[in-house]
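K.L.:
Okay, sequence plus prediction incoming.
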Amino acid sequence: MSTGREASREEWADRIAALDQPQQPRKEPITVGRIVTTALRMVETEGFDALTMRRVAAALGTGPASLYAHVRNKAELDDLLIGALSRNVVLPAPDPARWREQVLGVLRQLRDEFLRYPGISRAALSAPPTNLDTLRLTEGLLAILLAGGVAPRVAAWTVDAALLYVSAYTFEASLRAGGVDREEVLARLRMLPASRFPHTVAHAEDLNSGGAHERFDFALELMVRGIA
């Protein structure tokens, strides 16, 4: 029959033997922050269409059920992603003398955030925002417009139209990820019969002009100037 002393030695031997066993790495807990970071990385490398709850779960080394404990569904994840990008936008203190420039600056920042993640602006188009970071952006734009003397309703509708344009512009850009062959477009326009399309043929160069974000700036400046 073993004695207490012998049992104690056996336990001691087991502890010593365990020292040579490889230690299993601790699993990092699933959090909303990790889910959002993983989802954004996936969109950045593969595009928004590749994003699913199942794929995010797999990238985190877990099952979809673990994600649903933190994020209710794909729609909520989309809202969180737009919130995360909105949080990166720096909002200036409203300056009545520079309000137009400030509005354009905020919208350009948001444009660049969306362009970094191809197709993600579709999430902004799909449902009204409920994320506080997204609403912070709306609040900031309203503050700038109101400080510039813009009437409340006009300011509210301008924010809505401007954010809609940013989303549409960046979404279209994601659809043209391979770029547009402007020379080919121009050649096709010039092939049109001038008798039926006189203005299109005559101004084909203008219809096909504008590089980088020139058209983006033109449209938003037109919108902002129209407010006054």
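P.N.:
Sure thing, it's come through.

K.L.:
hey, let's count contacts and neighbours off CA atoms from now on
P.N.:
Noted.

K.L.:
what's the closest non-adjacent residue to residue 217?
P.N.:
Closest residue to residue 217 apart from its sequence neighbours, by CA to CA, 6 or more residues apart in numbering: residue 104 at 7.9 Å.

K.L.:
Residues in contact with the one helix or strand residue 171 maps to: which ones?
P.N.:
Secondary structure from DSSP states H and E places residue 171 in helix 152-175. Helix 152-175 is contacted from outside by 107, 110-111, 114-115, 118-122, 124-125, 138, 141-142, 145-146, 216, 220, 223-224, 227, using CA atoms under 8 Å, 6 or more residues apart in numbering.

K.L.:
Show me which residues of that helix are buried.
P.N.:
Neighbour-count burial for helix 152-175 flags 155-156, 158-159, 162-163, 165-171, 173-174 (criterion: 16 or more other CA atoms under 10 Å).

K.L.:
got another, please set it beside the one above:
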Amino acid sequence: MTAPQEPILVWERPEPPSRPAPSPLSRERIVRAAIDLADRDGLDAVSLRKVAAALDAGPMRLYGYLSTKEELLDLMVDEVYGEIVPSGPAGDDWRVVLGDLSRRTRQAALRHEWFADLLGSRPRLGPNALAFLEASLACMGEAPVGTVMRVVGTVNAYVLGAVRREITELRAERATGMNEQEWQIASGPYLTRMLATGRYPALARVIEGEDANPDFEEGLDCVLDGVAPLVSGGR
């Protein structure tokens, strides 16, 4: 019985020979056009047909460079990871490196809002995504593997949640035409009446606090402080 043939992933699949006419194509041009579409009109606007139209090419020509829309999304995500990974050595101070990667991830997601929608699913295996993972893990030095995975996983989970919340708020602001302050003013009277019932004392205490809405940096510091004992204790 013949063993099943190992699939060749898009990262190792050669591109077709370049043709100057009617429109030159490459994976790089295809991915760039798809990212431009997603940045402008959202992820739902990305299809092989629309990308081909943006490149003045027939849709069937794109299948020489990728097989499915899922492969196109993988290539797009990896292109953004290329914006996140520093060009020089990441360093070996785990707190500095993980903090820098977290900030760079947030900045990239705010430039490409669709990026956050594609994070947190199956592992990304493109070269830039692997470089991101390598930098995240390498800065932990010789810490036990269990510690490394808990620390990196916790920090990444915070970044993903914080970025998705921030992007959701931006999208809501565009959809409603109200920024956060305007929304708070509009909903304030209702919330005041509900808190006056006395049924939500913990919520009232938080809302009335001076720092009821910590920003990304404050939250990141809390997470890094929280995992620090794991690193120093080697657990």
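P.N.:
Noted; the coordinates are in hand. Quantities reported herein were computed from a predicted structural model and do not represent experimental measurements.

K.L.:
what's the TM-score here?
P.N.:
The TM-score (TM-score structural alignment, normalised by the length of the first structure) is 0.75; 198 aligned residues with a CA RMSD of 2.5 Å.

K.L.:
residues contacting the residue most central in space within the second structure?
P.N.:
Centroid check for the second structure by CA atoms, centre = their mean gives residue 116 as the closest residue, at 3.7 Å. Residue 116 of the second structure sits next to 109, 160, 163-164 when contact means CA under 8 Å, 6+ apart.

K.L.:
what do you get if the cut-off is 7 Å, keeping everything else the same?
P.N.:
Residues in contact with residue 116 of the second structure (CA atoms under 7 Å, 6 or more residues apart in numbering) are 109, 164.

K.L.:
how about it, what's its match in the first structure?
P.N.:
Residue 116 of the second structure maps onto residue 121 in the first structure, with residues paired by TM-score structural alignment.

K.L.:
Check residue 68 of the second structure too.
P.N.:
Under the alignment (TM-score structural alignment), residue 68 of the second structure pairs with residue 73 of the first structure.

K.L.:
can you tell me how far the residue nearest to that match when sequence neighbours are not counted sits from residue 182 of the first structure?
P.N.:
Leaving aside its chain neighbours, residue 73 of the first structure sits nearest to residue 53 (7.7 Å; criterion: CA to CA, 6+ apart). With distances taken as CA to CA, to the nearest Å, residue 53 of the first structure is found 38 Å from residue 182 of the first structure.

K.L.:
rewinding a little: looking at the buried residues of helix 152-175 of the first structure, point me to the pair that's furthest apart.
P.N.:
Spatially, the most separated pair among the buried residues of helix 152-175 of the first structure is 155 and 174, at 28.7 Å (CA to CA).

K.L.:
Now whichever strand or helix holds residue 194 of the second structure: buried residues?
P.N.:
Residue 194 of the second structure is part of helix 180-196 when elements are defined by DSSP H and E. Across helix 180-196 of the second structure, burial judged by 16+ other CA under 10 Å covers residue 195.

K.L.:
Just list what whichever helix or strand comes after that helix packs against, helices and strands only.
P.N.:
Downstream of helix 180-196 of the second structure, the first helix or strand assigned by DSSP H and E is helix 201-208. Judged by 3 or more CA pairs under 7 Å, 6 or more residues apart in numbering; DSSP states H and E, helix 201-208 of the second structure has no packing partners among the helices and strands.

K.L.:
average distance between helix 201-208 of the second structure and the first structure?
P.N.:
Once superposed with the first structure, the aligned residues differ from helix 201-208 of the second structure by a mean of 2.2 Å; criterion: mean CA distance after the TM-score superposition for the first structure.
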